[in-house]
Structures are given as structure tokens and as C-alpha cells.
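S.K.: Need the 3D shape of this:
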Amino acid sequence: MKEKILFYFHDGGMTGATLSLFRLLKHSAILDIYDVHIYVPDQSSYLYEKLSKFQCKIHSFPRLEGKKNKIYELIVFYYYITKMIFNIKPTFIYGNTILSFDIILLSKALGYKTILHVHEGRNILNYFKFRVKLLGRLSDLIIFVSNSSYENFNKIVEVINKSKIISNGVEVINNDDTNKGVNNKIINLSIIGTINENKSQFKVIKVIKVINSIIIAQKSREIILNIYGSTKDYEYLNKMMMFIKENKLEKNIIFHGEESNIDKIYNNTDIVIVASKDESFGLVTIEAMSYGKPVISSNNEGTLDIIKDNFNGLIFNYNDFNRIIMLVNKLIFNPIEYNKIRENGFFSVRKKYLLKNIVSDWEDELITQSNN
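M.R.: Coordinates of the predicted model:
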């Protein structure tokens, strides 16, 4: 009889954390080696739909439904989690992100081994400092997506002897050598990620207003900013929409919502902008590089693990968004620079971030835990 593993997903949307663990499962032999059980809170989610095609058992019940009696909801939720664990009796339980605090806590209370996968950056780790301390002590193994995530976690609670750094990876390399330089009159910039203040979409929109006024005055080209991602902060979204309307930018700023077809995103993109204030790893960055798209990124810690400025990407200081204007102009009016950045980015991903090379390390860690 196969040993059992329970994977716990905090949400089923297309967040970086969810996508990275989903891709590891998809490309590994774990589904063949073990009897895999997966918890997903929402049956209508992207993740549930994808996992339903896999050889695994999916468990689904809501975490919190936002009703008035939150204490009652928590009691019901913990009852169902406990019942699920008792029914499965897994060899170990795998929590994806520090928001898996509840499953790690319950698992240890019930005597089960746990693995925690940390995707969060410095700001979130510091915000949940008490939770991080407990998770650091309770988890049997902690997997980090980057050196910066590990270092920031370890500053809060020491986990040197039970940690492993395994970066995110990309599934395919899709560099189109025929698309060199930006020769179109309409330039498509894309910013990809959940709509919230940390991703800084609003700051980029304000910059686009300035860029377009300069370029249109030169009667040369026009900039379109494509924004992909689900909305987590509707107040933030409404502020952006009001600014767009007041400045008559409706035809230059396009909100696409959550897009599961990655080819569609990057085929409609000339340059990717990563504007996050805080990131532990740049999943969008390596995806863009794998499609041969130059990346302009803020100097968040996750990006600095991947990009060497002016070699395989371009960096701006988070406190100096106006520098994006110069960097965009540098790429769209200089085909040599555009090609240098995109080609170096492509080869950087091929060398270090191919998923097929990362999966084996991840499998080894899981097998080691089940054998201990």
C-alpha cells in the first residue's frame, strides 16, 4: 500500500504560490509514488479544475465564508480539517505558504510530520512574526523559494538545520527569435499579478500617462499597459479606475482579469514590468524571460536574486518610478539593447530555472521526509 501525503492549498487562485506548487506536482513522480490527497477550499477555482484531471483525491470545503459568526465558522472549519486528517492518516502534511498556519498547528497537535513551503517576502514575514516563530518551531522541514526568503525567515526564528532552498521554475522555454526589437507603432507593456498595493499597478499607470504624453508628442508610438490578475483590493482598483477616467487613459490601460492562458499573455506583450514593493521570488520575471520578453523590475529582494541590472533585465529603485520612463524608452528605441536583455534573460532561465531540473530536488526532499 502506498504511503499517503496531504497537500494543503490556502487558496485555489492563480497566485504565484499556488502555481509553483501545482507545477511541481504536475511534473513530478510524486503522484505515482504516493497516494496523494489535496485540500482546495473552492471547487469552482482554477486549481480545483486542473487537479481534477490528476491521479489524486481532492478534498474541498470552505475555509471562512465571511459570515458574521466567525468563531462558529472557525470551529466548523477546524472540525472538518481534523476529520480529514484522521480519515487520511497521511505520512506527512504539506502546507503551502505561511497562511497554512492552521493545518501545521493542527497536524503537530495530532502528531503528524509537516513540511512548510515558504513563498513570502520580508514584509509579510515581519507582519506575521508571531506566526512565523511558531511555524519555524513546529515544521519538520521548511522549503524556501529563494535565499532572501530564507534569510528573512531565519532572522525571526532560526531554522538552519531544517531548511532547504528550492526555487520556482518554468515549464517550457518559448523564445521566439523572429520577434527581435519593438517595431510596432503600438507598444504593449504588461504587468502581471494580483491587483493590490504591493504589486503597485497604480504607480505604473501614473508613469504610463507621462510616457504616452512624451511619445505621442513625438508622433512616433503609443503605449498600451495590459494589467493581468484577479482583484484582491477593490478599493485600490476603484482608485485606479477613477484616475484612468479623469486622465482619459481608457484606451491605453486595459484590465484583462485573471488569465490562465500564459501564451496569450506573453504573445500580447513586448515588455514586462514587475513593480512589486516586496517579493520573495520573481515567478513572473522568469516566465517573461522564458518567452524572450525583457523585464523592467523594481529592486525588490526576489528580483535581485534573478536579475543582474543591464544584463538580463533592467532595475529601478522602488522609490523612483519615474525611472521607468527612461528604461522603457531605452528598450523601444534601441533594438540592440532590447535584444541583449531578452536573449540574456532567456539563457539565464535555461541555465538555472527550468522546472525539470528543479523537480528532482523537491522529490528527494519529500522522499527523505517519508523515510525518516
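S.K.: going forward, measure contacts between C-alpha atoms and count neighbours the same way
M.R.: Will do.
S.K.: quick one, strands of the stretch 251-372 of the chain?
M.R.: For the stretch 251-372 of the chain, the strands defined by DSSP state E, counting those that start in this stretch occupy 253-257, 271-274, 295-298, 314-316.
S.K.: which residues sit against the last one?
M.R.: Counting contacts by Cα atoms under 8 Å, 6 or more residues apart in numbering, the residues outside strand 314-316 that touch it are 295-299, 307-309, 323-324, 327, 341.
S.K.: what does the third one give?
M.R.: Around strand 295-298, the neighbours that count as contacts under Cα under 8 Å, 6+ apart are 271-277, 285, 288-289, 303, 313-318, 324, 327-328, 342.
S.K.: which among the contacts of strand 314-316 gets closest to residue 207?
M.R.: Residue 207 lies nearest to residue 324 out of those, by Cα to Cα, at 7.3 Å.
S.K.: I'd like the distance between the residue nearest to that closest one when sequence neighbours are not counted and residue 282.
M.R.: Closest residue to residue 324 apart from its sequence neighbours, by Cα to Cα, 6 or more residues apart in numbering: residue 316 at 6.8 Å. Residue 316 is 15 Å from residue 282, where distance means Cα to Cα, to the nearest Å.
S.K.: For those two, indicate the residue with more neighbours.
M.R.: residue 282 (26 against 20; other Cα atoms under 10 Å).
S.K.: Please state the offset of the helix or strand containing residue 204 from the chain centre?
M.R.: Under the criterion of DSSP states H and E, residue 204 resides in helix 201-217. Taking Cα atoms, centre = their mean, to the nearest Å, one finds helix 201-217 lying 26 Å from the centre of the chain it belongs to.
S.K.: could you point out which element follows that helix?
M.R.: Using DSSP H and E, the helix or strand that follows helix 201-217 towards the C-terminus is strand 222-228.
S.K.: List the contacts of stretch 133-145.
M.R.: 98, 101, 104-105, 108, 113-119, 150, 156-159, 162-168, 280-281.
S.K.: Go through those and flag which are in helices.
M.R.: Among the contacts of stretch 133-145, the members falling in helices (DSSP state H) are 101, 104-105, 108, 150, 156.
S.K.: Pull out the buried residues from the helix holding residue 204.
M.R.: Across helix 201-217, burial judged by 16 or more other Cα atoms under 10 Å covers 201-202, 204-206, 208-209, 211-212.
S.K.: Mind picking the two most distant members of those residues?
M.R.: 201 and 212 (16.4 Å).
S.K.: Residue 176 versus residue 318, what's the distance?
M.R.: In this view, residue 318 and residue 176 are 30 Å apart by Cα to Cα.
S.K.: Nearest residue to the middle of the protein?
M.R.: Residue closest to the mean C-alpha point of the chain, counted by Cα atoms, centre = their mean, is residue 16 at 1.9 Å.
S.K.: Alongside the first, I'd like the structure of this one:
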Amino acid sequence: MNYIFVHLLNDNSGSPRVLSDLVKNFPKKGRKVIFTNSCSGFLSSSDFDKFFCCFYYLSKYSILKLLLFVLNQVLVFTSVFGYIAYLKFKKEKVTVIINTLLPFGGALAAKLLGVKVIYYIHETYIKPDLLNTFLTFCSRITASRIVFVSKYVSSFHRKWSHGIPNDVIYNPLRSDLIKPERNSSIDFNARYILFVGTLKYAKGFDIFFKLAKAFPEKSFVAVINTSKRELDSFAKNEEVPDNLTFYRRPSNISEIYKNALFTLNLSRPQICIETFGLTLIESMSFGVPVIAPKYGGPLEIVNSKVGFLVEPEDTEQIEKIVFDVTELEWHRLSNDALIHSRNFSTTNYIRAMVKIL
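M.R.: Okay, here's the model as predicted:
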């Protein structure tokens, strides 16, 4: 049996990370093959029997970005088509897993050759409108089965996915995160407010930055997934307060999580509704409660026992949570968060995935 995975952009974001965990813990015997753009992200060549690169990079210019995307999908289509045709000539079985809505070229190639196509959908809406319509149409005509990462994502795509067998399978905790014992020795008042994400406006980093400037008596830590150039540019152009520490793509994120008071997700719902919330379950796995938007995926994974659901731009509410929580209440939240995070274990994830592969 051959399992062919197709993913557009291999970087350090959520969708390649989740696919990487699936591949590392793959529950079926067979050859694992991937078509993606590079080896520079979570998807590692060591986890696959064959690793094919199809040229693509993410341009900041819209027209160039679209042209590069189309070129990449032409390459993906021809490459996947040729490889599947070769396997079918050898009378070998094939299943194709399309990670996100974007790699439609791989789905079309698989459909034309009559092999099973599983779409693994992490996202909701893709801009521009015409591209979104085209990608959902391709998914509709090619998918044998669909896996959604949350009920929110499933509901969002219900109109076009109606009639196609589908499942909601929550993302698992990162298998590469080292789980040290909870740091109970650190003084409660020494714990910091943590943000894990990007500098993008949609992700609400500016809200976190304002909170750090407004409350110099609290320590703030930002773990940022960005280039060194972008982070240096931000630090140069903004007056960074002394109580805010930056880490860019750190290798020791486990150590950073475990000393936090709260982990904040501040994505603006009018621009970016979180489809799941990987950093939230990661935080909880270290016994750190969370503060998250009361929209989308976080509604399914955060409750009053493990954290707080808020309007991200309501800084007064966030301030009240951070400053009013007692040490006793925090420890109760911490214990419940740790217990709750076990629902998202790799074991539970693989048990669910094996039923559909």
C-alpha cells in the first residue's frame, strides 16, 4: 500500500505540524510519499520513504503569489499523476491525503486515475473569492472522504461538503514537545503572560504588545514565528518595554510554556477566526491555563475549568482575569488544564485516524 501526502508550503505553522505528527505515528503499514515545496518546515524527509519537492515560495506580492501557486500546482499535478500511474502500472494500491484545501493539483491527478482521495481540511475561507470557490469545487468533485479539524470547520464547509463522508478529528498535542514536570517551584507572582504566534494584526499581537506596555509590573513573553529580519524591524520601529521578552522560533518552547501564568490567543474574529487552537492545548499540557477568543475552534476546547473565553480586544476583561486570579484558583485551573489536555493525546488521535485511512 502507498500513502501519498500532498502539502503546499512546508513551514513551521499548524497544518504541516499536524501532518508531521500523523506521519510520525502512522497507524498503517505501507510506503509513505510526500509532495511539498521543501524540507525546511515540520515535514522532514526522514519521516517518509520518498520526499518530492515541487518549487514554491510565498511571495508578499499578490499577483506573483498567485502565479507561483498556479505553477506549483501544475508541477504537483504532473508529478503526482506520473507517480500514481507508475504505481498503478505495478498494480500497487494508493491512497492520497491532501493536506488543506490548497493542493488541488494532487487531488485532480488522483481522481483522474481513480484512487482514493482524503482531504484533511484545517482552514475555513481562502481569499480571493474566486480561488475559494475553485478550491472547494475541486474538493467537492475529488474527495472520497474529508477530515475536519473541528466542528466549527465542518460547519463552515457544510454546504459544499454535504453528502461526502466526513469526520471531525481534533488535532493532537505535539509529539516532539518534551513534557517536563510542572514547575511548581516557581513563585506564583514570578510567572509571566505568554503569547505564541506571529506579529500579524489578525493574530492580535498588537493587543498583547499594548497589554505589556500598560502593565509594567507584569512580565510578558512573546514566542514569535517569523523571520529574523521581520522581528528586528519590529523591534527597531517600536518602543519595546523592558517587561517584554521575545523568542523567535525557540527550540526550548517546553521550558517557556511551563513557567507561564496564562497563555493568550488574541486572534481578531472579524479577520481571523481560529479553526482549532494548537497553542491552547499545548499550553494546557504544561498545566498553564489559557485566555482565548470566544469564537470558532477555541469554543470546543476551552471551558471555564481550564481558562477563559473573551473578546480579544476587550483589554479590560483580560486585565481583570490576570490581576484578579488568586493563587488557589490558578492552581485549580492548572490542574484541570493538565487533565483536559490528555483528551488530545497522540494515542486518541491515531485511534481516530486509523478508522478512516
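S.K.: Kindly provide the TM-score of these chains.
M.R.: Overlay of the two chains. TM-score (TM-score structural alignment, normalised by the length of structure 2): 0.83; 339 aligned residues with a Cα RMSD of 3.1 Å.
S.K.: ok, back up a step: nearest residue to the residue nearest to the centre of structure 1 other than its sequence neighbours?
M.R.: Leaving aside its sequence neighbours, residue 16 of structure 1 sits nearest to residue 283 (Cα to Cα, 6+ apart; 6.5 Å).
S.K.: check contacts around the one you found.
M.R.: Here residue 283 of structure 1 is in contact with 16, 168-169 (Cα under 8 Å, 6+ apart).
S.K.: Equivalent analysis for residue 341 of structure 1, please.
M.R.: Contacts of residue 341 of structure 1 (Cα under 8 Å, 6+ apart): 294, 310-314.
S.K.: how close does it get to residue 307 of structure 1?
M.R.: 10 Å.
S.K.: Now the common contact residues for these two.
M.R.: 313-314.
S.K.: What's the first helix or strand after the helix ranked longest in structure 2?
M.R.: Counting by DSSP H, the longest helix found in structure 2 is helix 62-89. Following helix 62-89 of structure 2 in sequence order, the next helix or strand is strand 94-99 (DSSP H and E).
S.K.: Burial check on residue 317 of structure 2, number of neighbours?
M.R.: If we define neighbours as other Cα under 10 Å, then residue 317 of structure 2 has 13 of them.
S.K.: Aligned to it, what sits in structure 1?
M.R.: With TM-score structural alignment as the criterion, residue 317 of structure 2 lines up with residue 323 in structure 1.
S.K.: Not including adjacent chain positions, what is the nearest residue to its match?
M.R.: Leaving aside its chain neighbours, residue 323 of structure 1 sits nearest to residue 316 (6.2 Å; criterion: Cα to Cα, 6+ apart).
S.K.: number of nearby residues for the residue mapped onto residue 225 of structure 2 from structure 1?
M.R.: Matched by TM-score structural alignment, residue 225 of structure 2 corresponds to residue 229 in structure 1. By other Cα under 10 Å, the residues close to residue 229 of structure 1 number 20.
S.K.: Make sure residue 229 of structure 1 is actually in contact with residue 260.
M.R.: No: if you go by Cα atoms under 8 Å, residue 229 of structure 1 and residue 260 don't touch, sitting 9.5 Å apart.
S.K.: one step back: which member of the ones in helices among the contacts of stretch 133-145 of structure 1 is positioned nearest residue 371 of structure 1?
M.R.: Among these, and counting by Cα to Cα, the member closest to residue 371 of structure 1 is residue 108, at 18.0 Å.
S.K.: how about the closest one, what does it touch?
M.R.: Contacts of residue 108 of structure 1 (Cα under 8 Å, 6+ apart): 114, 138.
S.K.: let's go with 10 Å and repeat that
M.R.: By Cα atoms under 10 Å, 6 or more residues apart in numbering, the contact list for residue 108 of structure 1 reads 93, 114, 138-140.
S.K.: In stretch 324-333 of structure 2, which residues are buried?
M.R.: Quick answer for stretch 324-333 of structure 2 (16+ other Cα under 10 Å): 330-331, 333.
S.K.: now stretch 226-246 of structure 2
M.R.: 231, 244.
S.K.: Check what contacts that stretch and list those residues.
M.R.: Against stretch 226-246 of structure 2 from outside (Cα under 10 Å, 6+ apart): 12, 192-195, 197-200, 208-225, 247-249.
S.K.: before we move on, back to that, restricted to buried residues, select the contacts of strand 295-298 of structure 1 in PyMOL.
M.R.: In PyMOL, this line selects whichever of the contacts of strand 295-298 of structure 1 come out buried by 16+ other Cα under 10 Å:
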select buried, resi 271+272+273+274+275+276+277+285+288+289+303+313+314+315+316+318+324+328+342
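S.K.: so how far is stretch 269-282 of structure 1 from its chain's centroid?
M.R.: 10 Å.
S.K.: again with stretch 155-173 of structure 1
M.R.: 14 Å.
S.K.: which parts of that stretch are buried?
M.R.: Quick answer for stretch 155-173 of structure 1 (16+ other Cα under 10 Å): 157, 159, 163-170, 173.
S.K.: What about the alignment partner in structure 2 of residue 138 of structure 1, how many residues nearby?
M.R.: Alignment note (TM-score structural alignment): residue 138 of structure 1 maps to residue 142 of structure 2. Using other Cα under 10 Å, residue 142 of structure 2 has 23 other residues around it.
S.K.: how much space between residue 142 of structure 2 and residue 98 of structure 2?
M.R.: 10 Å.
S.K.: what's the overlap in contacts for the two?
M.R.: By Cα under 10 Å, 6+ apart, the residues touching both residue 142 of structure 2 and residue 98 are 104, 106-107, 117-119.
S.K.: Can you say which two of the residues you listed are spatially most distant?
M.R.: Checking these with Cα to Cα, the most distant pair is 104 and 118, at 11.8 Å.
S.K.: Now list whatever residues contact both of the two.
M.R.: Listed as contacting both residue 104 of structure 2 and residue 118 by Cα under 10 Å, 6+ apart are 98, 139, 142.
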